[in-house]
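*Asks:* Have a look at this prediction, sequence included:
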Amino acid sequence: MTDANAGLDGLIVQPFSRRGFVMTSLMSGLTLATTRVEAQVIHTDAEGIEAGEVAIPAADGPMPAYRAVPKGEGPFPVVLVVEEIFGVHDYIKDICRRLAKAGYCAVAPELYARQGDLSTMTDVKQIIAEVISKTPDAQWIADLDATVAWATSSAKGDPKRLAVMGWCRGGRAAWLYDAHRADLKAAVAWYGPLGGDRTAIQPRTAGDVAAEIHAPLLALYGGADTGIPVASVEAARDAARAAGKEVDLVVYKDAPHGFHADYRPSYRKEAAEDGWAKALAFLKAHGV
């Protein structure tokens, strides 16, 4: 195993082949896979920052992504923003702008660009079956590594101050990427599943790698999340702590899954705002 693959034990399936990009640019607007768009949708302007779609060099061509960064020379601390299952739509783009306003170089790569065009999909079951379940963990991990390389060489990012933050499926990714990347300074997982099916291309769950994380991790979860038992998050936290790792768990008792997603009925303003404040404080407390 090469140095570039360090930390991917149990994830790489050899031979690892790529496929061409289905999505060559990001979607416009919000995901079509939502029952209705809520009135409380947050829109963050681009005043004082640079924000927009970019193309990140990947092994098989340019990967579409969204980047937001403060104006100025930098370098700025880097936050990898990992999407939900719905793609890099307006909600994820806005998160990048919020982070840029807080002083970060925030980059959200479209990690499912090879598996399907999420901009056209309206059915969650279809997204999971045709896109999410067919995306190898080794693929998106390599794509996040490519994003780090690009951000720190071409986008005013500081390679010494690196963090990852993900929502839903991206929360799972935050755990796994923390176990992969030894130079990560902090990770934030917003209601990422700890369990799930193990497959040839997704052989380990977030719970499986909890004891292997490198950077301190902040876990933000909803007590009313019917798909992620709080006990599973507590077990992951305890496994990490038993291995000498740092995991801070915050459970919002009455919050459902997706409580930060301001475009969905699941949004809970108080929990979302408190979690955001805790996330920013956590990054700063750990050198990001």
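*Replies:* Looks like it came in fine.
*Asks:* Every contact and neighbour count from this point should use C-alpha atoms.
*Replies:* OK.
*Asks:* buried residues in the one helix or strand residue 219 maps to?
*Replies:* Residue 219 is part of strand 217-222, with elements assigned from DSSP states H and E. For strand 217-222, the neighbour count (16 or more other C-alpha atoms under 10 Å) marks 217-222 as buried.
*Asks:* Ok, stretch 274-281 next?
*Replies:* 275, 278-279.
*Asks:* Give me the contacts around it.
*Replies:* Residues outside stretch 274-281 that contact it (C-alpha atoms under 8 Å, 6 or more residues apart in numbering) are 188, 218, 220.
*Asks:* And the strands in the protein?
*Replies:* Ranges of strands in the chain, per DSSP state E, are 49-58, 61-70, 76-82, 105-109, 157-167, 186-190, 217-222, 247-252.
*Asks:* Figure out which of the ones you listed is closest to residue 40.
*Replies:* With C-alpha to C-alpha as the criterion, residue 40 lies closest to strand 157-167 of the strands of the chain, at 18.5 Å.
*Asks:* now for the closest one, which elements pack on it?
*Replies:* strand 76-82, helix 137-154, helix 169-180, strand 186-190 (3 or more C-alpha pairs under 8 Å, 6 or more residues apart in numbering; DSSP states H and E).
*Asks:* let's see 10 Å
*Replies:* Here strand 157-167 touches strand 76-82, strand 105-109, helix 137-154, helix 169-180, strand 186-190, strand 217-222, helix 269-285, going by 3 or more C-alpha pairs under 10 Å, 6 or more residues apart in numbering; DSSP states H and E.
*Asks:* let's bring in a second model and compare:
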Amino acid sequence: MEIIKHSDRKISATDIPQEAFDWYDEYAHGDIDRRTFLSRLSTLSMAGLTLPLVAGALIPNYALAEQVSFNDSDITASYLVFDTPNGHGKGRGYLVVPKGVNATNKAPTVLVAHENRGLNPYIEDVARRLAKAGFIAFAPDALFPLGGYPGNDDEGRAMQKTLDGTKIEGDFMDAATLLKNHDFSTGKVGMVGFCYGGYLTNALAASMPDTIAAGAPFYGTPAKSNLDKIRGPLQLHFAELDKRVNATWPDYENTLKAHDIEYSAYIYPKANHGFHNDSTARYQEKNAELAWSRTLEFFNRNLNV
């Protein structure tokens, strides 16, 4: 059972009705605005829980999302500006290099793709986790052309909606090329992404099959084109209660099978969209840790060759 602490009270994720998680998913993906989300929450009977407490548990609290410190002695983290001729012209991302990795002691790389709100602290922590596991990790910020992640998800989500999705994909494609050619890189590039970043992972696997050697999308929808070009392998992670994304999986799976593309897919029981994100009540520690251990094993198997 997951326990979420907000203010001075602890609540369990099981205390929150499933409708609240579903409405949060609609809100997080721009289908309803914040006022509608909060209005709907106010209609629920939540066993004595207050509206602010439940809303606070669902909306990310990034103070909770640091599993690896930015100044951990086993990694070196920095921000890197890079050219994106296929995107907005310039990009910026969070680069994390494992201790001891250099031009003579190279390491495989992993591109990290954020959700639909820019490069937030949770995604930066994911990059640090990868570096702790021995991979060079790079997490671009799609919002860099607008000044970068603004420090809150509502504004970040609104900003990202104004950007050309094709150019965002181009920014990430150029980031993948940067990793492939980086002086410290073995030339092997993996990719992991969450929500919108899961879509980007599927999209780059389709558009850059010679670059993306292994893709691990978390609750991401399929690429819009070039599905027949995917070489894989893919490792796909889904949440059982995520109706919106899961509705796209049967056709996607049929396509992967039709083109004999190597893949494995996991559906995590009683999990909601975003279950890997440890900053909200959607987080499920057991499922998140299992999915992450599978992801690291997948990258070790396919990138360390």
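*Replies:* That came through, no problem. Because the structure is a prediction, the values reported are computed rather than measured.
*Asks:* In contact with the equivalent of residue 217 of the second structure over in the first structure, which residues?
*Replies:* Alignment note (TM-score structural alignment): residue 217 of the second structure maps to residue 189 of the first structure. Counting by C-alpha atoms under 10 Å, 6 or more residues apart in numbering, residue 189 of the first structure touches 82, 164-175, 217-221, 249, 279.
*Asks:* Pull out the buried positions in stretch 204-216 of the second structure.
*Replies:* In stretch 204-216 of the second structure, counting by 16+ other C-alpha under 10 Å, buried: 204-209, 211-216.
*Asks:* can you redo these as JSON lines with distance to residue 4 of the second structure?
*Replies:* Formatted as JSON lines, those follow (distance: C-alpha to C-alpha, whole Å):
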{"residue": "204", "distance to residue 4 of the second structure": "35"}
{"residue": "205", "distance to residue 4 of the second structure": "35"}
{"residue": "206", "distance to residue 4 of the second structure": "38"}
{"residue": "207", "distance to residue 4 of the second structure": "39"}
{"residue": "208", "distance to residue 4 of the second structure": "40"}
{"residue": "209", "distance to residue 4 of the second structure": "40"}
{"residue": "211", "distance to residue 4 of the second structure": "39"}
{"residue": "212", "distance to residue 4 of the second structure": "36"}
{"residue": "213", "distance to residue 4 of the second structure": "37"}
{"residue": "214", "distance to residue 4 of the second structure": "33"}
{"residue": "215", "distance to residue 4 of the second structure": "31"}
{"residue": "216", "distance to residue 4 of the second structure": "27"}
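*Asks:* on that earlier part again, with respect to residue 95 of the first structure, which of the buried residues of strand 217-222 of the first structure is nearest?
*Replies:* For these, the nearest to residue 95 of the first structure is residue 220 (16.0 Å; C-alpha to C-alpha).
*Asks:* Give the aligned equivalent of the closest one in the second structure.
*Replies:* Aligned counterpart of residue 220 of the first structure in the second structure: residue 237 (TM-score structural alignment).
*Asks:* I'd say its match and residue 269 touch.
*Replies:* No: contact between residue 237 of the second structure and residue 269 fails when scored by C-alpha atoms under 10 Å: they sit 11.3 Å apart.
*Asks:* contacting residues around the aligned partner of residue 76 of the first structure in the second structure?
*Replies:* Aligned counterpart of residue 76 of the first structure in the second structure: residue 107 (TM-score structural alignment). Residue 107 of the second structure is in contact with 97-98, 100-101, 131, 134-136, 183-189, 303-304, counting by C-alpha under 10 Å, 6+ apart.
*Asks:* mind running it again at 7 Å?
*Replies:* Residue 107 of the second structure makes contact with 101, 135-136, 184-186 under the criterion C-alpha atoms under 7 Å, 6 or more residues apart in numbering.
*Asks:* and it, how far is that from residue 171 of the second structure?
*Replies:* According to C-alpha to C-alpha, to the nearest Å, residue 107 of the second structure stands 23 Å off from residue 171 of the second structure.
*Asks:* TSV please, covering the buried residues of strand 217-222 of the first structure and showing distance to residue 206 of the first structure.
*Replies:* What follows is these, written out as TSV (distance: C-alpha to C-alpha, whole Å):
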residue	distance to residue 206 of the first structure
217	12
218	14
219	12
220	14
221	14
222	17
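*Asks:* Could you find the closest non-adjacent residue to the match of residue 217 of the second structure?
*Replies:* residue 171 (4.1 Å; C-alpha to C-alpha, 6 or more residues apart in numbering).
*Asks:* To which residue of the second structure is the one you found aligned?
*Replies:* Using TM-score structural alignment, residue 171 of the first structure pairs with residue 198 in the second structure.
*Asks:* what sits against that match?
*Replies:* 192, 217-221.
*Asks:* again, but for residue 130 of the second structure
*Replies:* Residue 130 of the second structure neighbours (C-alpha under 7 Å, 6+ apart): residue 137.
*Asks:* Aligned to it, what sits in the first structure?
*Replies:* Aligning on TM-score structural alignment places residue 130 of the second structure opposite residue 99 in the first structure.
*Asks:* ok, back up a step: any idea how far the match of residue 220 of the first structure is from residue 181 of the second structure?
*Replies:* According to C-alpha to C-alpha, residue 237 of the second structure stands 28 Å off from residue 181 of the second structure.
*Asks:* Next: residue 85 of the second structure.
*Replies:* From residue 85 of the second structure to residue 181 of the second structure the distance is 16 Å (C-alpha to C-alpha).
*Asks:* Okay then, goodbye and thanks.
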